[in-house]
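> after the sequence you'll find the predicted model.
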Amino acid sequence: MLFHVTMEVQLPQSMPKDQADALKAQEKALAQRLQEEGSWRHLWRVAGQYANVSIFDVPGNEELHALLMSLPLFPYMRIAVTPLCRHPSSVRAGDL
């Protein structure tokens, strides 16, 4: 099942730089692993914001919820999720 997910990161200004840097490094490593495994299909930065737009391919809502909660930056994110399905006029048969 495909999901369009927008994530906006809001780290506290009071967070020490070394703690923020460590969280960002952990987040990057996990995001890259999930992309390589295929569950995080697309990842785009939103220009001018500390935010991204992503497409996830996971079996369902519970799996997406668990994946998002596993992200190191999850406690500092505002997340919006939209379930997707294939449009009947799409010529991309592989996007199910």
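Nice, I can see it.

> please make it C-alpha for all contacts and neighbour counts, starting now.
Will do.

> helices or strands next to the helix or strand Asn52 falls within in the packing?
Here Asn52 sits within strand 51-57, counting by DSSP states H and E. Identification of packing neighbours for strand 51-57 by 3 or more C-alpha pairs under 8 Å, 6 or more residues apart in numbering; DSSP states H and E yields strand 2-9, strand 40-45.

> before we go on, here's another structure to hold up against the first:
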Amino acid sequence: MLFMVEMDVNIPLGFDADEAARLKAAEKARFQELQAAGTWRHIWRVVGRYANVSIFDVADNAALHDLLTTLPLFPFMTMRVTALCRHPSSAHDDDR
């Protein structure tokens, strides 16, 4: 199943800078792992915000929830999830 996930990151002011840097590096590594596996199919930065719009390809809602909770920055994120399905006019065969 495909899901669009809008993620806003809000690390509190005064949060330890070294710990924030460590979490950001861990987040990038986890993203790259999921991208290589084909699970995190797309990511776009939202201009002017510490936010992104991403497309995930997972088995179901529970799998997406389990995956999202593994993200190192998860405690600092507000997310909006939208389930997607292939549009009949799509020219791409891999839109499932």
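Cool, got the structure. Model, not experiment: these values are computed from the prediction.

> picking up where we left off before, figure out which of the helices and strands packed on strand 51-57 of structure 1 is closest to Gln32 of structure 1.
Set against Gln32 of structure 1 and scored by C-alpha to C-alpha, those come closest in strand 40-45, at 8.4 Å.

> off-centre distance for that closest one?
Relative to its parent chain, strand 40-45 of structure 1 has a centroid offset of 7 Å by C-alpha atoms, centre = their mean, to the nearest Å.

> contacts for it, please.
Contact with strand 40-45 of structure 1 is made by 31, 34-35, 51-57, as judged by C-alpha atoms under 8 Å, 6 or more residues apart in numbering.

> would you list those in TSV and tack on distance to Glu63 of structure 1?
Output for those, formatted as TSV (distance: C-alpha to C-alpha, whole Å):
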residue	distance to Glu63 of structure 1
Ala31	15
Leu34	13
Gln35	15
Ala51	22
Asn52	20
Val53	18
Ser54	15
Ile55	14
Phe56	10
Asp57	10
